[in-house]
Structure formats: C-alpha cells, structure tokens
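Q: sequence-free structure coming up:
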C-alpha cells in the first residue's frame, strides 16, 4: 500500500514461488527451518530475494528432486559456489524433468512447467494452488485440457520409459481429484433425467470421469458417478433404476476396450443416450447405438444437447 513493490530491487516471495513452481508457504518454511530466506532489503525495508538467493533456492530444489533430504539440500546449496555447474539430474529418461511436450494451443506453458515442477517436488500446496487457479480462471475443461492432462501425460511417459515417478503420478492424481471435487454441484440442475458416468469393467483409471462430472457441474448438469471397474450387470441395474438421459462409459486401456457388452445394456423410454470415451475402445467394434466422443468438451456438449437436457 502506498508503494510500488514491483520496482523495488530483488523479488518478493510470490514472484520467487511462481518462478520455482513452489507454494509461497513452502518458501517461508524453508526460510524458517533452513535459513534459505531473502537476504536483501528494499528501500522501504521489505525483505527481498537477491539473484544469489534465488540461485541457492534453485540449487536446493534441484538437490531435493535428486533425493536429498531438505536439510542436507539447504546446507549443500548454501555451500555451493555461485555459478557452479549444475550436476546431472537423476537418471533415466530426462532425469527429474517431466516431458510435458508442447502444451495445447491456448495453454500457458509457464503454468504447465510450474505444475510439473511442483509435482516432481511433491509440493501439495503448490499443486493445489496451480490447479485451483486454473479452474477459477478458465473453467474445468480448459484447466483439464491445458494444464492437468499435459502434466499427467508427461509423468506417464516418464514412468513408461524408466519405471519412475509412481509416487508423483499417484500424488498428483489425488490432488487433481480433490480440486475437481471442490466444484459445487448445481442446486437446480438443468437436466430432468439423470446422467450416469462409469468406467468399463476392470478399468481402474477413473480420473477423467471426475473431470467430466466437474465440467458438467459447471455447466449446470448433475451427474451420478459410479467410478472404476463397473460390471455390466451393475451398470444395467443403475440404468433400470434411474432411467438416465445419458450414460457415459470410459476405457483407458486396450485391455478394457472391448465394446461388445455395450449392446446388451437396457434401453429406457425415452431411449437412453449411450456415449463412450477414452483411448482404450476398439472404435471399429462400437455398436451403432453408441456415440464415441474424443474430448472433454465434446462429451459435455453431447450430454447438454442430448435427451438429458430439458
């Protein structure tokens, strides 16, 4: 208040946090516990991070990603000479960097890199902050396509090549799930008939269903999410009980993508709209009654324009 902090020398905690892909709370903890705080002062007396401070923080973060405990990483970073060459990160394909590739059109590349760094650091507050901000700014569909999917896919590629990052993938998936669950369900849904979301039998990758449920909620549509590994008879029972306007079934892997059982699902009057999505499906064998969708936005549009809508 009354000043222009952006013109003061050095960087504030928020700017450094964004640069490193960490939560500001993490930097304050590193300052309090390990003495890795700002050493500079602005003319107004505010603590500011100097370039040397930021270099030490980057070194500490790099060492933590390589497996060092935070205390040891802080000590080594303080003793590392300025301008010292960086040691190779980790091993395998790309060390501890996430191969996120080129973000989709319209995505914020810096935002994607920040979430990837936070995920590799297992920094839950920073991950939550990045995902919540993206959802609040652009909605679930844009945040899913432009931020969450690129990072999740990059971590998946890293695991496929070197068998690494299982803990990173699990933690990030948990954080994504929690953020999606925060999207409020509509108090007065647009849809008169229910919408049912389910995974194919034995399919355990249910995260895309939670993204669809959250995106539908933002669009004013309430959905019933049955989750992973839904047997055909259980889905059939849900259809008979609820008389849904739309049923969406997800298959992530080829092992769960045989669609022969879809033709045996019961119809209702008026007829249920059956949608399938995911890379696991054998599209050439989908029944004619099944509409295949290729994106989250298309799934939302199909459900909004189908008989589930008023």
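A: Alright, I've got the coordinates. All values derive from a computational prediction rather than experimental measurement.

Q: drop to CA atoms for contacts and neighbour counts, all remaining ones
A: OK.

Q: give me the number of residues near residue 255?
A: By the measure other C-alpha atoms under 10 Å, the count of residues near residue 255 is 12.

Q: and it, that's in a strand?
A: No. Assignment of residue 255 by DSSP: H, G, I helix; E, B strand; the rest coil gives helix, placing it outside any strand.

Q: how about residue 295: what's its closest non-neighbour residue?
A: Nearest in space to residue 295, with sequence neighbours left out and distances taken as C-alpha to C-alpha, 6 or more residues apart in numbering, is residue 277 at 7.8 Å.

Q: and for that neighbour, the neighbour number?
A: Residue 277 - counted by other C-alpha under 10 Å - has 24 other residues nearby.

Q: roughly how far does residue 74 sit from residue 106?
A: From residue 74 across to residue 106, the span is 37 Å (C-alpha to C-alpha, to the nearest Å).

Q: one more to weigh against that first structure:
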C-alpha cells in the first residue's frame, strides 16, 4: 500500500485532528496560518488542508514557545526557522525524518488505533492542559471548543470529573497563589463551562424529554453562588432520563421549602462550597417535611453536596463525595408519583 492509498501518514492530517492533539482550537491554527504563515506547506485545491510531519513539528514548536510566554509573532518566526533547519537536515541521505507527533496520524483502513474518545488518563491530562492554556491566553473560542469537545467525547459525567473540574481547580489555585492576578481567567473559564453544560442539558431535553415523574430538586444554599457542580449534575441527570428542577445560586430558605412542599421532589440536593453557607438545621427541616394521604405519607431524600459540609453528617441526611457518587445515590431512589 503506498502513501496515497493509506491517505493518512503520507497525505498528512486534517486541521481538526491536529488541533485536538495539540489542545488548541482549529480557529487558532487557521489564525496562525493567516497571520504568521504557519500553515501546511502543500495545499490541494478542493480538499481539506493536510499537515505533513514537518508542518506538525513546526506548529508543535509554536505551541511550546507560546506556552513559555514568547510573543506569538516572535514564536512564529522562531518556529519557522526551526522547521527550516529540520527540513535541511532531512534532505541529507542519512537523516531520519522526525516524528514529534506520530500519534496525530489518522487511522488507516488496516489498523485499529485507540479512538480519540476512548477515556484515558493521558488524554484527560492533555485536554486539561489545553483548556487551561487557552483560558490563560484569553482565547474564548478555543476554551469553548475544547470544553464542548470533552463533553461530546466522554459525556458530561466523565468530562466533569476528569477534565473540567480538575482544570477549574488548577486555575483556582493559580489565582489564589498570585494575588488575584488571574481572576479574569477564572471568570472566562467558568462562564464557558456554564454555557457548555447548559447547552448539553438543552440538547438532551430537546431530543429526549424526561417523563412526568417526581423531580429531583437542586439548589445552592443562601449566599452560595457556586452553581457549576449543580449545573453539571443537572445535565447528567437529564441524560439519564430524570426530571430536574434547578433553582440556581443563593436560593432563599423560604423558596426552597415552598418548592419542596409544592412539587414533592424525590430528592433534594443542596450545595455548599464553604462552611459559612452549610446550614444543617435547614436540611433537617427539609428532610422532615412529609406529604401524601394518611397512612402513605412520604418525604424527600436530602443530599448534602460540596466541600462546605466538611465531615458533618446526620442519620437523616446523605453525604455523597463526588458527582458520580451523587448520581449513583439518586438512581437508587424511585421517581414514580
């Protein structure tokens, strides 16, 4: 089989495949091509652009330099000079062609490589780094594309636990250790995470509307504004066909209680990010509310979620430790009316 028949190694890789492997967006690659000439050396009219091994090496060097803080224009010049040197060396008879990103090559018909969306720790770490670097560059398009790609590849649950949450924690630690230097980065990242999660929720509901069953009520306690974990839980639950009522951040006590009495939820999930918002008396009160006809009265299961609860527990309250734990617990509860 020759290189043309294989259509992958010899012909190069597409912009989309290269972008995913480098952890940047296709828009960024096209912008670098337009502004700095960092594009495929060979172009075929009427076909998608294909990046050769040498093209890939050049762009990888560009990513390496910009990640170190080198200005893009300067990094582009250095990357092109480096690529020219590599090309000169390759022209020598004894020189070996470098393969800095051999794994980028698209699969041929006679091979069975690991699919791009197969969950693996290295791939999760690569996606985390890609999203974080895009956020630090304030590249909103790349942040959005990479978060969306992670959700589409793994589903909301795995994307949240293995990619999105670790990236948020990493940026948060960077902010805390730098005298609030990266506040804008955290805000940009959080906003795009929220957009992607809500889009995943809306897409699922539009194609697979949950049945009219007792809902699961989600709410942040008063003065608690951290809603992203509950937004992720909302998207995961609707993927599993559960009906969800998400009330959002800093919900007044009276509103939570009124909703419990009005809709009789199968479960109530209360999020607390900090100890100052963790209100155990309120949770016990909600767990004690009962409804139904005499002889068959029932109540909602109450789940305490988030780091604000610490190690506190209660015989009447459930304390899952992660998103997957929470989903597992909720799936044990009957949702029929």
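A: Received, thanks. Treat the numbers as computed from the prediction; the structure is a model and nothing was measured.

Q: re earlier: neighbour-wise, which of residue 74 and residue 106 of the first structure wins?
A: Neighbours were counted for residue 74 of the first structure and for residue 106 using other C-alpha under 10 Å; residue 74 has more, 25 against 9.

Q: which one in the second structure is aligned with that one?
A: Mapped onto the second structure by TM-score structural alignment, residue 74 of the first structure lines up with residue 76.

Q: which SSE is its match in?
A: Counting by DSSP states H and E, the element that carries residue 76 of the second structure is helix 72-91.

Q: so which elements touch that helix?
A: Contacts of helix 72-91 of the second structure with other secondary structure elements, assessed using 3 or more C-alpha pairs under 8 Å, 6 or more residues apart in numbering; DSSP states H and E, are made with helix 26-36, helix 53-67.

Q: onto which residues of the first structure does the first one map?
A: Taken onto the first structure by TM-score structural alignment, helix 26-36 of the second structure occupies residues 24-34 there.

Q: mind reading off the mean deviation between that stretch and the second structure?
A: With the two structures superposed, stretch 24-34 of the first structure lies on average 1.7 Å from its match in the second structure, counting by mean C-alpha distance after the TM-score superposition for the first structure.

Q: what's that stretch in contact with?
A: Stretch 24-34 of the first structure has contacts (C-alpha atoms under 8 Å, 6 or more residues apart in numbering) with 13-14, 17, 36-38, 71, 74-75, 123, 125-126.

Q: one step back: which of the helices and strands packed on helix 72-91 of the second structure is buried the deepest?
A: Neighbour counts (mean count of other C-alpha atoms under 10 Å) averaged over each of those peak at helix 53-67, with a mean of 20.

Q: just to revisit the earlier point, pipe the contacts of stretch 24-34 of the first structure into CSV and attach distance to residue 5 of the first structure per row.
A: Compiled in CSV, the contacts of stretch 24-34 of the first structure are given as follows (distance: C-alpha to C-alpha, whole Å):
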residue, distance to residue 5 of the first structure
13, 12
14, 12
17, 16
36, 21
37, 18
38, 15
71, 31
74, 28
75, 30
123, 27
125, 25
126, 23
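
Q: the stretch 151-300 of the second structure: helices as residue ranges?
A: Remark: helices of the stretch 151-300 of the second structure, listed N- to C-terminal, are 156-159, 165-176, 183-207, 228-239, 253-263, 280-288; assignment by DSSP state H, counting those that start in this stretch.
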